[in-house]
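Asker: please find the sequence and the predicted model below.
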Amino acid sequence: MVCSLSSFLLRASGAIAALSYLLSTLPVSAFPDTQNYWASDCIERLSSGRGWVGYPDGTFRPDASITRAEFATMMINAFRTHSFSEREAITFKDVPSSHWAYQTIKRSYELQFFSGYPDRTFRPNQPITRTEAFVVLQSASDFTAPEDTEAFLNQVFDDVDAIPNYAKEAIANAAIGRLILNYPQVRQLRPTEPATRGEMAASFCQVLAISRTLPQAYIAVGEDPFDLPPELGGISEFSEGLAVFRGPNFKMGYMNPQGEIVIPAQYDYASIFEDGIARVRTGSLWQAITPEGQVILEQNGYIGEFSEGLVRLGRSYPYTAIYDREGEFLFEIDHFIEAFSDGLALVKLQERGGYGFVDRTGAYVIDPQPDEVSSFSEGRAWILQETEPGKPRYGFIDKTGKIVIEPVYEEVKAFSEGLAAVKVGGLWGYIDRSGTMVIEPQFQQAQPFSEGLAGVQGDSTWGYINSQGTWMIEGGFHVPEFAQVHPIEPFENGLAIARIGDRAGVKDRQANWVLPVEFVDIAGVSDGLAFVNVGGRWTTEVTGTNIPPDYPRRSVMTGGRWGYSSLRYK
């Protein structure tokens, strides 16, 4: 969700003496002339971990301007691991092959960062203006500004009239991406002034997602849609009062809804908390931890998700060991086992095929049999049988393995709140635990019930029905064609994510928008905060290699910034 780059180096190949700044051969952790600079934390992080360098005298010179050649070198080194559409290189009249930045200038043209001037010059020694720098920087990022560019810019800057017309859309993209920092007056873009090393260091900290290094007061965003901004490093929704964040060291830790660090950024991977447990990894060492950071289980190898207080640990193939949340070993089984659900775990016999169920002691409750089955939910698990040649159908079994609902359905979903969605004749309806059809098949799509409501698709758009099949919330919900998300999500704690076109919001059970439908996407809602995306875009991409019109496509959301917006935001 955030942009992460493997390296960021400010250096030049060739005649290094020709540069206006020189590579320091000494390791640098701080500079004497940045101690009181407003972006000092960012510069220190870049110098110690991302390759930014100072001068031979040990200074950084944050107020020194940057030439076009220097900025081209910064861009190539910053985005060396990314893929961009390319074009054929040209030769600039004022950049001979002997020039120290010849290769990076050539490459910056190929990647379409720079285009040069109409007279086929690049002007490598000319200081780059702030406008030019932001235009180039945003060209390598993925942000989309509002349609009314002029109105948006006027919300953010007081000197919009000084922005060249050709650059206004790009400047808006850079602002929505939070790449522009204005010190000391946040509303003054100063578009024609030369860009300085300190200012651009701050912008590169933003584009590289180096969190918690910059003062929020100077980020030019106008009215900020985030209550906890992207600069805190959040990369997950809140769960059980904590969210995963990525620190300036690019390690992961946990923060609370106030943005305060609860568990320091020290892991290579961290999951959200579920049932009071999260899974983290450092190198090859996996651990299960509590919200206080206490380790309850660890092994050199993958630890799966906990379910009903139990977790599966991989042994030598095909063995699976089961532990409880206190880290106590319970049993081992010589087959692959799914997570526990409804008190039982589904066992898959890999070599000879078949499915069975074991209880929490590892004893078989339902012996392995050949028909494919699902995990249990509310005392029922679906079973797939071929009742007619070439026509597999779904039914349900109980916890003794007995078929209690005959396999007559084209598709089914798990029982939830006493009902299961089933497909008959191409349409979805709902049955109860006895198999009685309580809501006749009539929907194009159907979701499980949650908090008394289920999301369904009528003729074209989505809404919510109650357990009697009555429409309770109708709102024309839909998503872009081929999108890999649902127009509406199940209710949880009285709230549900809903989407209209390429925008998302949050509704309550009374059909009120408690978060406006103005975000590009929303990934979760908890603790009064929604994990939202601003400035991203929906794009359609090819997912296969077949020749049109048969090639598969999907719409995905890319780019933008992820942060947290309070449900009080209107």
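Answerer: Alright, I've got the coordinates.

Asker: C-alpha only now, for contacts and for neighbours.
Answerer: Fine.

Asker: based on its surroundings, how many neighbours for residue 305?
Answerer: 17 (other C-alpha atoms under 10 Å).

Asker: which residues does the residue nearest to it when sequence neighbours are not counted contact?
Answerer: Excluding its sequence neighbours, the residue lying closest to residue 305 (C-alpha to C-alpha, 6 or more residues apart in numbering) is residue 311, at 6.2 Å. Listed by C-alpha atoms under 8 Å, 6 or more residues apart in numbering, the contact set of residue 311 reads 303-305, 322-325, 339.

Asker: repeat that with 10 Å
Answerer: Going by C-alpha atoms under 10 Å, 6 or more residues apart in numbering, residue 311 touches 288, 297, 303-305, 320-325, 327, 329, 338-340.

Asker: how about residue 487?
Answerer: The contact partners of residue 487, by C-alpha under 10 Å, 6+ apart, come to 455-457, 461-463, 476-480, 497-504.

Asker: can you do 7 Å?
Answerer: By C-alpha atoms under 7 Å, 6 or more residues apart in numbering, residue 487 lies in contact with 462, 477-479, 498-500.

Asker: quick one: it from residue 121, how far?
Answerer: In this structure, residue 487 and residue 121 are 50 Å apart, going by C-alpha to C-alpha, to the nearest Å.

Asker: mind checking the SS state of residue 107?
Answerer: When classified by DSSP: H, G, I helix; E, B strand; the rest coil, residue 107 comes out as helix.

Asker: between the contacts of residue 487, which is nearest residue 569?
Answerer: Ranked by distance to residue 569 (C-alpha to C-alpha), the contacts of residue 487 are led by residue 498 at 16.2 Å.

Asker: alright, now check it against this:
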Amino acid sequence: MTISTDSSFADTQTHWAKDSIHQLFSRQIISGYPDGSFRPNNSVTRAEFAAILNKAFPQVTPVRDAINFRDVPANHWANSAIQTVTRAAFFSGYPNGTFRPNQPIPRVQALVALVSGLKYDRDPNPNSILQQYYDDAAAIPNYARGAIATATRQFLVVNYPDVRRLHPNRNATRGEVAALISRALKLPGVPQQYVPGWDIIAIEPLFDDADSFSQERARVKLGEKWGYIDKTGTFIVDPQLNEAEPFSEGIALVRLQQNGVDLSWVRSRHFSARSAKALTTNAQKLSSLEIRGVWLTTTDSQVFNTSKNIAEAMDFLANTGFNVVFPVVWNNGATLYPSRLMQDIMGLEIDPRFTGRDPLAELIQAAKNVGLAVIPWFEYGFASSYNQKGGRLLAQKPDWAARDSQGNLLTKNNFEWLNAFDPQVQDFVMGLILEVIRNYDIAGIQGDDRLPALPSEGGYDTQTVQRYVQQFNQEPPNNPKDSQWLQWRADLLTDFLTRLYRQVVAINPELIISIAPSPYPWGFQEYLQDNQAWADQGLVDMIHPQFYRRDFASYKQLVDRLVHDQLNPVQLSTVIPGILIKSGSYRISSQDLVQVIEYNRDRGLAGEVLFFYEGLRQDNDTLANALRSHVYAQSVPFNTAQVKAQGFTHRRVGAEYRYIDRFGNLVTQPEFDWLDSFQEERARVRMGYKWGYIDKTGHLITRLDFDQADQFAEGLARVKIGSRYGYIDLSGQWVISPQFDQATRFSEGLAAVKVEDQWGYIDKIGKWVIPTQFDQAELFSEGLAAVQLAGKYGYCDSNGQLVIPANFDAAGSFAQGLAPVQLRDRWGYINPTGELVIEPQFDAAQPFSQELAAVKIGSFWGYINKKGDRVISPEFDQVRSFSDGLAPIQMGKRWGYIRNLFDKL
């Protein structure tokens, strides 16, 4: 073809093949004429077609020697191209040894050449498909019928203007050839209404991603957003969702970004290997950061008395190597800052000692001047007073009092307590915290052994008792240490901490939530502080257990228990122990303080907080000097971003999960970090590091106790605690205790489980049905399960008999009577007797669904029937299985859906 350098040919602007012409021109496969025309209706000679093939398929492998055609001299302009495409088997020439280079090529010859050169297997039974698609099928020469049927299956044929008229013996035009080559190269641009067989396309490829249909809905992606379509391709839920899962049991899980902010680095609801790796990486980053903190009190201290004292203390701490301070802002029923909330409730704006001042604001400014972070400490938490019969707060709000089992004001160690379970009390304490974070430039907030906390002797007020009776249909036990009663009340405090976390980060996601509880499990038994659950659920960014011991051996014992028995390595990076340096006449020695800090670093703990400031100043700053000259000799800045990177704020800010019905209406909106679709009326959920299960109302049916959890199947769910797997039922009760090294879900009444290095199968009560004997074991399907022995796969029945010998390199599950198996590098299919009914010939293969199976040949996917016929040719870049009569397919960068028209062929 002659040369033109402009793809905007004057005579193709309204031509049906203009897009194909442009595609090939831009790839320098075809060209136009010097006058700027393309002449799309001109015929193409055999020599011209050979030249086009040579440019379009330069990588096709030669399969035979060259043929010296007697009518193609060596100096013929197309001789080289003719020789190349002939060696590649596009052409063979005529029996008399001629090529006839100047003869216009008929459409049938062009199609046969493409099928031959591209090495497509010719359809051995072409008549059915030819009759199905062509009204002029009788005009197709006998030698070409198999090739034309194959070309049809490959979507190579283009019939304009009537898709049912092949016109096999008509000369091919330049426009038609451009369209045929575009189809062979799988380029966009050919009007699909002219491609025979394209009626399998049910929904045009328009989407950036797509999933199989479920309950007549499919999730699809446009750009970065997901939505749902029906089987006509109409959006039922517009593409506005950040995450979306398939419909299951009438509802779908979605996640919607709010306010243009989404800090999540995992798309899926699953806690994947990627997210686990990210957490580990963040933990490693955090380990390079040291938290060097100190508590500032009003008891036995002069720091807050004047702004000068505050400034001097900040200078001293910065020079000593500290990077964060925890000043008390709430104790003895009063605040150390002007509080509108306290003014409204009690008529007392601030602790009377500081009337006319704002010690918190003074301290924040002084700390900022020397580079110290400030995290206000709400020391009294849910305590009302110390040895004052409830003090000024309960004098104003007597209904807020906590009660013991005798109905008395709850008192422990001379502290009187507010009812931490009362919604009004919770809102009050929450209000104090939110007031501070809204009004002051701080790094975070801190609770302690009284926030959230309540002595375990409490909870016997009328309101709390009624809640317990409503849930358990019985009165709370008189024994305050009853295990169920302890855990139930501790969970109420955990719920408060969860709400506090969410409200704080909703206002400012960069704020650190810091807690300094009593050591676990003592704090749990005595003050209902389940800080094991707080760490497991990611409810704190820094946790400072009060390891207040007066000798190194006792301190070491607490740290070792924490490291070995309570928290995993990722969680440990959030632990910054509290160290007692002064109490009354006691002061830690310099040697012990340095040894404790060195032991923290040795055990992977990223810092410590010292109680309290005045201990550093005694004996001419002895302890401070020891820190300056040793473990704090080099300054380390406080990095809020590094601390927050370890936590879960990214899952709790800017986006929310919800379940919707098939029309996009809200069903329920549980608040967890990760959720999943419902199976058997249950969905797994994750908070922090732990999994549990909810029902369709969004209520937990289990505690968040599991390190791993699967969806329910056949009434049971596989869960993991520590390193062992077991099974729970739909009520959350253990049916099979954790005892296996690995396990699968149940299928056909059996589950594969692993003990040490071998797999076997158990039934639903945990009884061994097939003893451990396999190297690998898969789920049962249609009475058989793929198992591995000595590196090869076979199939066993439910009695453990190896009914199909282990001869395969890989094996899939049976579906609709056949299973995909791999021999060497090719996949085929076997029947339940082990007979190869479809010979291994595919690069990849999926199980059958709705009578068709997706198979990969080379780089493309298509579908076969149970005879092995390629009923939908390998045309697609990716595919998924048929469901509801449709299957998602990817062509280029776009996804659409094809319909199943071939299940009976």
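Answerer: All right, it came through fine. Keep in mind it's a predicted model, so treat the numbers as computed, not measured.

Asker: could I get the TM-score for this pair?
Answerer: Comparison of the two superposed chains (TM-score structural alignment, normalised by the length of the first structure) gives a TM-score of 0.55, and 413 aligned residues with a C-alpha RMSD of 5.8 Å.

Asker: so which of the contacts of residue 311 of the first structure are in helices?
Answerer: Among the contacts of residue 311 of the first structure, no member is found in helices (DSSP state H).

Asker: got a winner among the residues you listed for most neighbours?
Answerer: Counting neighbours by other C-alpha under 10 Å, residue 288 leads the contacts of residue 311 of the first structure with 27 neighbours.

Asker: so who does the nearest residue to it once chain neighbours are set aside touch?
Answerer: Leaving aside its sequence neighbours, residue 288 of the first structure sits nearest to residue 279 (C-alpha to C-alpha, 6+ apart; 4.6 Å). By C-alpha under 7 Å, 6+ apart, the residues touching residue 279 of the first structure are 270-271, 287-289.

Asker: please look at residue 179 of the second structure and residue 19 and confirm they touch.
Answerer: No - applying C-alpha atoms under 7 Å, one finds residue 179 of the second structure not in contact with residue 19, separated by 8.6 Å.

Asker: what's the overlap in contacts for those two?
Answerer: Common contacts of residue 179 of the second structure and residue 19, defined by C-alpha under 7 Å, 6+ apart, comprise residue 190.

Asker: neighbour-wise, which of those two wins?
Answerer: The residue with more neighbours, out of residue 179 of the second structure and residue 19, is residue 179; 30 against 20, by other C-alpha under 10 Å.

Asker: what's the spacing between that one and residue 13 of the second structure?
Answerer: For residue 179 of the second structure relative to residue 13 of the second structure (C-alpha to C-alpha), the value is 15 Å.

Asker: likewise residue 769 of the second structure?
Answerer: 72 Å.

Asker: of the two, who's got more company?
Answerer: Between residue 769 of the second structure and residue 13, counted using other C-alpha under 10 Å, residue 769 has the larger neighbour count: 15 against 11.

Asker: residue contacts, the more buried one?
Answerer: Residue 769 of the second structure touches 761-763, counting by C-alpha under 7 Å, 6+ apart.

Asker: most neighbours among those residues, which one?
Answerer: Neighbour counts for those, by other C-alpha under 10 Å, peak at residue 761, which reaches 29 neighbours.

Asker: sec struct for it, please.
Answerer: Following three-state DSSP, residue 761 of the second structure is assigned to strand.

Asker: how much space between it and residue 753 of the second structure?
Answerer: Distance check for residue 761 of the second structure against residue 753 of the second structure: by C-alpha to C-alpha, it reads 6 Å.

Asker: right, and residue 286 of the first structure touches residue 295 too?
Answerer: No - in this structure residue 286 of the first structure lies outside contact range of residue 295 using C-alpha under 7 Å: 10.1 Å.

Asker: the aligned partner of residue 121 of the first structure in the second structure in helix, strand or coil?
Answerer: Counting by TM-score structural alignment, residue 121 of the first structure corresponds to residue 98 in the second structure. Using three-state DSSP, the secondary structure recorded for residue 98 of the second structure is coil.

Asker: hey, where'd the helices end up in the stretch 551-700 of the second structure?
Answerer: With DSSP state H, counting those that start in this stretch as the criterion, the stretch 551-700 of the second structure has helices at 552-561, 569-572, 590-602, 614-629, 640-645, 649-652.

Asker: could you dump these to JSON lines with mean neighbour count?
Answerer: As requested, these are exported to JSON lines (neighbours: other C-alpha atoms under 10 Å):
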{"stretch": "helix 552-561", "mean neighbour count": "14"}
{"stretch": "helix 569-572", "mean neighbour count": "19"}
{"stretch": "helix 590-602", "mean neighbour count": "16"}
{"stretch": "helix 614-629", "mean neighbour count": "17"}
{"stretch": "helix 640-645", "mean neighbour count": "18"}
{"stretch": "helix 649-652", "mean neighbour count": "22"}
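
Asker: find the centremost residue of the second structure, please.
Answerer: Closest to where the C-alpha atoms of the second structure average out (C-alpha atoms, centre = their mean) is residue 268, at 2.6 Å.

Asker: setting aside sequence neighbours, what's the nearest residue to that one?
Answerer: Sequence neighbours aside, residue 243 is the residue nearest to residue 268 of the second structure in space, at 7.0 Å (criterion: C-alpha to C-alpha, 6+ apart).

Asker: give the aligned equivalent of residue 265 of the first structure in the second structure.
Answerer: Using TM-score structural alignment, residue 265 of the first structure has no partner in the second structure.

Asker: run a quick neighbour tally on residue 265 of the first structure.
Answerer: Residues near residue 265 of the first structure, counting by other C-alpha under 10 Å: 21.

Asker: wait, it touches residue 244, no?
Answerer: No - checked against C-alpha under 7 Å, the pair residue 265 of the first structure and residue 244 is beyond contact range at 9.0 Å.
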